[in-house]
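Colleague: below are the sequence and a predicted model for it; my questions follow.
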Amino acid sequence: MTDTSPISTQRDGDILIVTSDNPPVNALSAAVRTGIWQALDEAEGDDGIKAVLLICAGKTWFAGADITEFTKPPVEPLLPAMVERMEGFAKPIIAAVHGTALGGGCETALGSHYRIAVPSAKFGTPEVKLGLLPGAGGTQRLPRLVGVPLALEMTAKGDPISAKQAHEAGLVDRLAGEDSLKADALAFANEVAAARPIPRVGEKDATADAKAIEDFKAKNAKRFRGQLAPAANIDCVEAATRLPLAEGLQFERDAFMKLMFSPQSAALRHIFFAERKASKIDGIAPDIKLRKIKRVGVIGAGTMGGGISMNFLSAGIPVTIVEMKQEALDHGTGLIRKNYEATAKKGRMTEAQVEAAMGALTPTLKMEDLSDCDLIIEAVFENMDVKKEVFGKLDKIAKPGAILASNTSYLDINEIAASTSRPQDVLGLHFFSPANIMKLLEVVRGDKTANDVLATAMALAKTIRKVAVVAGVCYGFIGNRMLIPRQMEAMKLLMEGATPARVDKVHVDFGMPMGPFQMSDLAGVDIGWHRDPNRIESIRDALAAEGRWGQKKGAGFYDYDANRQPSESPRVAEIIEDFRKKSGAEQHEITDQEIIERTLYTMVNEGAKILAEGKAQRASDIDVVWVYGYGWPPYKGGPMFWAGQEGLKKIVEGLEKNGFDVAPLLREKADKGETF
């Protein structure tokens, strides 16, 4: 091995210790695979070596393949060959696992003959989340070792299991001490060095379990809808129960290659990298000094304010929450406790963690109590005058250097910032509802927002486990701005002959969790309504005036039963028909393609305008916003990536056919045969 190899070897008596040191996550790069192969050569050529102990330096065991290699020519030894060589090796190989053994890391552990792990370790095959399957024997060895039901959970869903679960299932042979992995693994290696026969996972038989497979498919039908990879993983696990290992591995390899070159995997890998890219801010040095955020203030204890507060409390950051009336304050803090207790009941938190979070919350009726906060987030009514009044007060109360943020969905951050004497400290933090669950955070950069304020907000987003995207100031920022043409066209389609159910079905068939009208009913038809029941200028006004405010009222664009199950509404059909007659809108046969062109192509068109105006840093940021904030199917990569797969020329033609002005950037890229 060369001095630059990430793999080193060292003798301890009869044991060859093979250590991987490939930070940050010991990815199974070509150099790592080559190093392991050479270490096996060393062990093979030395009769004094009785066993091989494979261990990793740093924070983790092999956390997966190096996915930057996916688009490059393959470099031998390939991972499947390395795992097969390990499994067939004539001397016992012991895997000593800490951190995360994911994907190829889990498969490397499966190729070893014995596995020892610290209790905090995790094992998983998350390739399905990149539209793939574990392609180095994971779908064939897991069912042989842990049975079909757990193998399905691990491969087709891609969720990791704890070392304790892995131990109970037989995936881990022994648990080590949390701080004594190397010593315990060496003792284990010495214990099994002479044991024969050597246990090889591939030599075991996987028991057929047709019922488990059918039950799993039925239970996860909604989750897997429209996706290729889960079905391929299920087929491969099933193949392990009827094919010998060599044939099963070939079956897996064929399925892997098919997925690898599928549009879905390309889209999922795009989103994987896009999420990481989104955190980088153009024009700001990565080592800029950040402001310290030790306490956060939140103004408003409603659903949004409470959800925002929970993000910080869960991350161990104390929060001061302000309301105008005691009743509203009590209700808000009660809801935070209720949410935490519900999480504890599901086993995701301990009672002690609930009490620690609640103990870090300071409820108050006095704005002055925000004077010691490093970041203050306003979550009040979406009205410019109200927000400016709040920021005017904050300007006098907040300490110098405190960051002042508005949780607005649409409003002009520059105008809000101008109501203070410190516009450099002001930005938008647009959380999505429910704020304690939704991963997206739009960080809105005002014209005068200081670089360190923006960088601090982006870093803080990671701390509270959000996926953050930088947006410029414009009406609706990135996500809601693109939503506007979609919603407008959906309403026009109703006037021209479509039904809410028809428009929604096209969106759900496309892969969205719900369509525009289902979403409106869920969010509330009354949101943004002018509240005057006598002023009826649109279908929405008519619904709102009749109290059809959506699911919360049991009626909106749909009628709802006691379980909130929707059905088409005769009353809504009457309202739509009435508006059609009054407007004189021309009726015509509306195809599914027309619905796609008018509701989704228009979003792409708006996205192109956002890019041209510099309101988003890059096209992939727009994709991240829509995947994490609006339920765009990840396996379609976000609207701008999907536009490339659909064909920009086709999108331009569809827009022109329907009478839309095509964004110059979209037309330019289409003419050049480019994508975003």
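Modeller: Nice, thanks for sending it over.
Colleague: use CA for all of it now, contacts and neighbours both
Modeller: Fine.
Colleague: how about Val652, what does it touch?
Modeller: Contacts of Val652 were listed using C-alpha atoms under 8 Å, 6 or more residues apart in numbering, and they are Val662, Leu666, Arg667, Ala670.
Colleague: surely Ile376 and Val296 touch.
Modeller: Yes. Assessed by C-alpha atoms under 8 Å, Ile376 is found in contact with Val296 at 5.7 Å.
Colleague: my guess is Gly332 contacts Ala301, does it?
Modeller: Yes. Between Gly332 and Ala301 there is a contact at 4.8 Å, judged by C-alpha under 8 Å.
Colleague: please compare the first structure with the one that follows:
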Amino acid sequence: MSEAIAYERVGDIAVLKAQNPPVNALGVDVRKGLLAGIERAEKDGAKAVLIYGEGKTYFAGADIREFGKPPQEPWLPGLCSRIEATPLIVVSAMHGTALGGGLEVALASHYRIAVPSAKMGLPEVNLGILPGAGGTQRLPRVAGTEAALEMITTGRHISAAEALEKGIIDRIEDGAPREIGLAYAQELLAQGAPRRAVGEMPAPEAVDFDAVYEATLKKGRGQLSPAVAVRAVQAAAEAESFEAGLKRERELFMELMDSDQRQGLIHAFFSERAVSKLPELDGVASRDVASMGVIGGGTMGAGIATAALLAGLPVVLIEMTDEAVTAARGRIEGNLKGALKRGKISQAQYDQLTGEALTVAMDYAALSQVDLVVEAVFEDMGVKREVFGKLDVHCKPGAVLATNTSYLDVDEIAAATSRPQDVIGLHFFSPAHVMKLLEVVVAEKTAPEVLATGFALGKRLKKVAVRSGICDGFIGNRIMNAYRKAAEYVVLDGASPYQVDKVVTGFGFPMGPFAMGDLAGLDINWAARKRRAPTRDPRERVPRFYEMLCEGGDFGQKTGKGFYIYEDGRRGGVPNPKVAELIAKDQEQQGVTPREFSDAEVLRRYMCAMVNEAAKVVGEGIARRPLDVDMVMLFGYGFPRFWGGPLKWADLQGLDGILADIRAYAAEDGFFWQPAPLLEQLVAEGRTFDSLNKGS
């Protein structure tokens, strides 16, 4: 027998125990062991087989170490068919998680029992594929077509109780999986229970699969795998036989395996795990953070405080007036009420967080014992330096002093203190208790253990933390400024803001740049534009319609008008007719003759600007690796996960073509479209951004 699967006989029952820590992943040794175990049980004269996992879980899914490598036999689809075909009764006893291939093995068993805490699901769509070992054929037969479609297209994990309700498992029992599984198998044998193969059950009911397909594609904003999975479930209902359904599932699975979107999603999967692993922090211990301070109780400060409270950190928040104190507490309580309503916390936890864990004060002296403080005040260098001067006076030695600035120079902020080694940038994204991205900005004198503390805090707050160097806008906002400029340029030259937004959302972003500007507040970017104006290069083209809109008092959703008009009770906005007039005025003043842009050209310019600036960010060392950029854009800016990030997208499109287009655009605007030296180097050497991630 394989070491990954242990075999023993208990009376008439052959027991197959998975022992492939840490999560009993279905690697080749496990698959070989299961196959050998079934064959041995048949030869031994056993009447039943029990399959369960040692340690903390049943089979938690595929072995990620095999991703991207040629599959080795036995393949999981054939193994599941072989398990199902045995004349013996097969029982799976589940605890921990039964995900992906793990749940497919359980569905190939004839009976299923689980402990109350078990979770299960088919999350393959999140990796750009679909369940390829019979999951799309067997799950609809036990759970029904609609329940199976929902589980498979969302990849959602469900509880044992929900699985029992849906008919996916037969029983829930407390106890060790071996013991409850043996007792169940013995009971089935004593009852003379029949072998019950899911593949021999009647086909599930058909639904309007075309409508489900279209709705799923729309909901996924262009992601293919959930919609293709609908067609696989359709085969379960409509194919001539179970075997024909399995064949169709395999065809669709292989189509997705060969898709660019699968490559993008696999890249995102591994990059999310790699992004916080920094060689410079090997062996560096973080400082203990048992309490946090927050300066400023506006939307951002309240969000940061909420995130810290939900992570179990007591918070001291500083505001300047009684009214501001009351407003800040109200925002935090509102955020926590949302968590209470969603079942994330209990009423008792809510009461403790708002009553004991949160302190809102007006005196900086209240921060004397906090271990880390985050400043989240107005984006003005003078204001921030004043705050850090006060923190220098009132915070204890060794406290980490963090700024949440979006653009400003962290070195200049740190210089306002006598301890610049304790200063770091922690750039949260609003709403901070919801958004997963945290840019950890390293200043010139930031101590290594302070950087380690920033990453440790990010992990505690369940954020995706990304290291950034210092430049105007750091990684994300610097890149966003470039592609937002590209969007403004195509509008100045003849496209409409609404065409741009439509094209960008069609690509997979949740919002286009103009709708996003309205949401964030056009005045925020307007202030940044005014700040940069004195140092702006005279060669830079400057569309004025944005400023004209702001000068008229239209700042987006907060004022009811921006690029769109927002009415109470209506979701989203409708185009603001005033915008076309301002664009026409701007074109006339700048001597621009507008022309038409195809949707494809709008998207290409938008994406090329994004990639080019991202390549500059990596080439300058602001981001250490291309994957750092990709994770910033995925988790902070809504870049569609199924493309993996802008630099993975660029690799998939071909860097030579992107560089050629940038050079062509440079003929009309040589200042904006200056090719990134790193992009030119990679094309010259025939390499990709991903080669840099791999250190080659």
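Modeller: Thanks, I have the structure now. Remember, it's a predicted structure, so these values are computed and weren't measured experimentally.
Colleague: can you pull the TM-score for these?
Modeller: The TM-score (TM-score structural alignment, normalised by the length of the first structure) is 0.95; 669 aligned residues with a C-alpha RMSD of 2.0 Å.
Colleague: what about the contacts of Val652 of the first structure, which are in helices?
Modeller: Among the contacts of Val652 of the first structure, DSSP state H puts Leu666, Arg667, Ala670 in helices.
Colleague: hmm, back to that, who's more crowded, Ile376 and Val296 of the first structure?
Modeller: Between Ile376 of the first structure and Val296, counting by other C-alpha atoms under 10 Å, Ile376 is the more crowded of the two (26 against 23).
Colleague: quick one: what's aligned to that one in the second structure?
Modeller: Under the alignment by TM-score structural alignment, Ile376 of the first structure pairs with Val373 in the second structure.
Colleague: again, but for Pro160 of the first structure
Modeller: Using TM-score structural alignment, the equivalent of Pro160 of the first structure in the second structure is His157.
Colleague: now that match. Nearest residue, chain neighbours left out?
Modeller: The spatial neighbour of His157 of the second structure that comes closest, neighbours along the chain excluded (C-alpha to C-alpha, 6 or more residues apart in numbering), is Gly121 at 4.5 Å.
Colleague: what about whichever residue in the second structure pairs up with Ala616 of the first structure, how many neighbours?
Modeller: Pairing criterion TM-score structural alignment: the partner of Ala616 of the first structure within the second structure is identified as Ala623. A total of 24 residues lie near Ala623 of the second structure under the criterion other C-alpha under 10 Å.
Colleague: so Ala623 of the second structure is in which element?
Modeller: For Ala623 of the second structure, there is no enclosing helix or strand under DSSP states H and E.
Colleague: is it true that it touches Met631?
Modeller: No. Counting by C-alpha under 8 Å, Met631 is not a contact partner of Ala623 of the second structure; they are 10.8 Å apart.
Colleague: about what we covered before: contacting residues for the match of Pro160 of the first structure?
Modeller: Applying C-alpha under 8 Å, 6+ apart, one finds that His157 of the second structure lies in contact with Leu99, Lys119, Met120, Gly121, Leu122, Pro123, Met151.
Colleague: what does the third one align to in the first structure?
Modeller: Taking TM-score structural alignment as the alignment basis, one finds that Met120 of the second structure is matched in the first structure by Phe123.
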